[in-house]
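Asks: Take a look and give me a structure for this.
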Amino acid sequence: MALAETIGGIFLIVGILTRITGVIFSIILVDAIFHIRWNNGFFIAKGGWDFDLALIAMTLFIVVMGSGRLSISSSLKKIPSFLQ
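Replies: Below you'll find the model as predicted:
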């Protein structure tokens, strides 16, 4: 789990496999909500899961939008096909 979050965080920062990483992070967050924070209620002040829900929304946004134009995967698409 920690390895997925560390490597996944690096992938998100540099822009490699962003959609796959976003899906993995969403799964991890859903698991955290239901197994750790669900009984504490909604609000984060009481150990709840509202912040995790916001993080899920952010990761799903990354899944839908993909990596940006400054990412490594975007710059790899610009390489002419004869150089690949």
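
Asks: make it CA atoms for all contacts and neighbour counts henceforth
Replies: Noted.

Asks: what does the helix or strand hosting residue 59 contact?
Replies: Using DSSP states H and E, residue 59 sits within helix 50-65. With Cα atoms under 8 Å, 6 or more residues apart in numbering as the test, helix 50-65 has contacts from 18-20, 22-23, 25-26, 29-30, 33, 42-44.

Asks: rerun at 6 Å
Replies: 19, 22, 26, 42, 43, 44 (Cα atoms under 6 Å, 6 or more residues apart in numbering).

Asks: Most widely separated two among those?
Replies: Between any two of these, the greatest separation by Cα to Cα is 28.4 Å, found for 19 and 43.

Asks: Those two: which is more packed in?
Replies: Applying other Cα atoms under 10 Å to residue 19 and residue 43 shows that residue 19 carries more neighbours, namely 20 against 12.

Asks: Would you do the same for the sequence below? I want to compare the two.
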Amino acid sequence: MSALDTGLLLLRVATGVTLAAHGYVKLFRGGRLTGTARWFDSIGMRPGRMQALLAAITEIAGGILFALGFLTPLAAAAIVALMIVAAWTSHRDNGFFIVGNGWEYNFVLAVVALSVAATGPGAISLDHVAGFGTGTWLGTLVALSAGVVAGIGQLAMFYRPPAAATESTSS
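Replies: Predicted structure coming up:
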């Protein structure tokens, strides 16, 4: 076990647990799934209940897999897809920086996920124990291409921005 393995473990666990916590909140805190569904409807992700449930489950499952370092390229793809959808639907009109509710956070999480897919999850991971090996260009390509296709596909199929949003962007 090396310092790199320890660093990857810290990065994976911090990122994965944070993402899983976001999914947990969507289901069980605040307005729970019903409130999250209303919010998803309000930003144009329809049907809101299905989108809220799908996002929460993907955040929880992808976050846990990423933290454990298991099926790392697929977990990274889930994170990339989630961050594309979040950045486009909730943050793109606010600029880059998070202090203005911009897409900076989404960008950083996607890059972290891709970076871990590129390097591999390290020796302190279930992928290593299962003999799945270390990061490869293939793992990076899977994470990037599957994440981008899933995120854009989700937007193409389910994003229907509210009328006020479409009027202001077409002016």
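
Asks: So after superposing, what's the score?
Replies: The TM-score (TM-score structural alignment, normalised by the length of structure 1) is 0.82; 78 aligned residues with a Cα RMSD of 1.5 Å.

Asks: so the longest helix along structure 2 corresponds to what in structure 1?
Replies: Assignment by DSSP state H gives helix 3-28 as the longest helix of structure 2. On structure 1, no counterpart of helix 3-28 of structure 2 exists by TM-score structural alignment.

Asks: helices or strands up against that helix?
Replies: On a contact count with 3 or more Cα pairs under 6 Å, 6 or more residues apart in numbering; DSSP states H and E, helix 3-28 of structure 2 meets helix 32-43, helix 48-68.

Asks: okay if I get those helices as a markdown table plus mean neighbour count?
Replies: Formatted as a markdown table, the helices and strands packed on helix 3-28 of structure 2 follow (neighbours: other Cα atoms under 10 Å):
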| stretch | mean neighbour count |
| --- | --- |
| helix 32-43 | 18 |
| helix 48-68 | 22 |
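
Asks: Is it possible to get TSV of these that adds distance to residue 10 of structure 2?
Replies: Shown next, in TSV, are these (distance: least, Cα to Cα, whole Å):
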stretch	distance to residue 10 of structure 2
helix 32-43	29
helix 48-68	9
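
Asks: List just the one of those that sits closest to residue 123 of structure 2.
Replies: Nearest of the helices and strands packed on helix 3-28 of structure 2 (Cα to Cα): helix 48-68, 11.2 Å.

Asks: which of the contacts of helix 50-65 of structure 1 lies closest to residue 66 of structure 1?
Replies: Using Cα to Cα, residue 19 comes nearest to residue 66 of structure 1 of the contacts of helix 50-65 of structure 1, at 5.7 Å.

Asks: From the centroid of structure 1, which residue is nearest?
Replies: residue 22 (3.1 Å; Cα atoms, centre = their mean).

Asks: And that one? What does it align with in structure 2?
Replies: Under TM-score structural alignment, residue 22 of structure 1 pairs with residue 76 in structure 2.

Asks: Repeat that for residue 46 of structure 1.
Replies: In structure 2, residue 46 of structure 1 lands on residue 100 (TM-score structural alignment).

Asks: What of residue 7 of structure 1?
Replies: By TM-score structural alignment, residue 7 of structure 1 lines up with residue 61.

Asks: repeat for residue 76 of structure 1
Replies: That one, residue 76 of structure 1, aligns with residue 130 by TM-score structural alignment.

Asks: what's around that match, how many residues?
Replies: Neighbours of residue 130 of structure 2 (other Cα under 10 Å): 10.

Asks: do you know how far it is from residue 69 of structure 2?
Replies: 10 Å (Cα to Cα, to the nearest Å).

Asks: same deal with residue 156 of structure 2?
Replies: Residue 156 of structure 2 is 30 Å from residue 69 of structure 2, by Cα to Cα.

Asks: quick one: which of these two has more around it?
Replies: residue 69 (29 against 10).

Asks: nearest spatial neighbour of the more buried one, skipping sequence neighbours?
Replies: Counting by Cα to Cα, 6 or more residues apart in numbering, residue 125 is the residue found nearest to residue 69 of structure 2 once chain neighbours are left out, at 4.6 Å.
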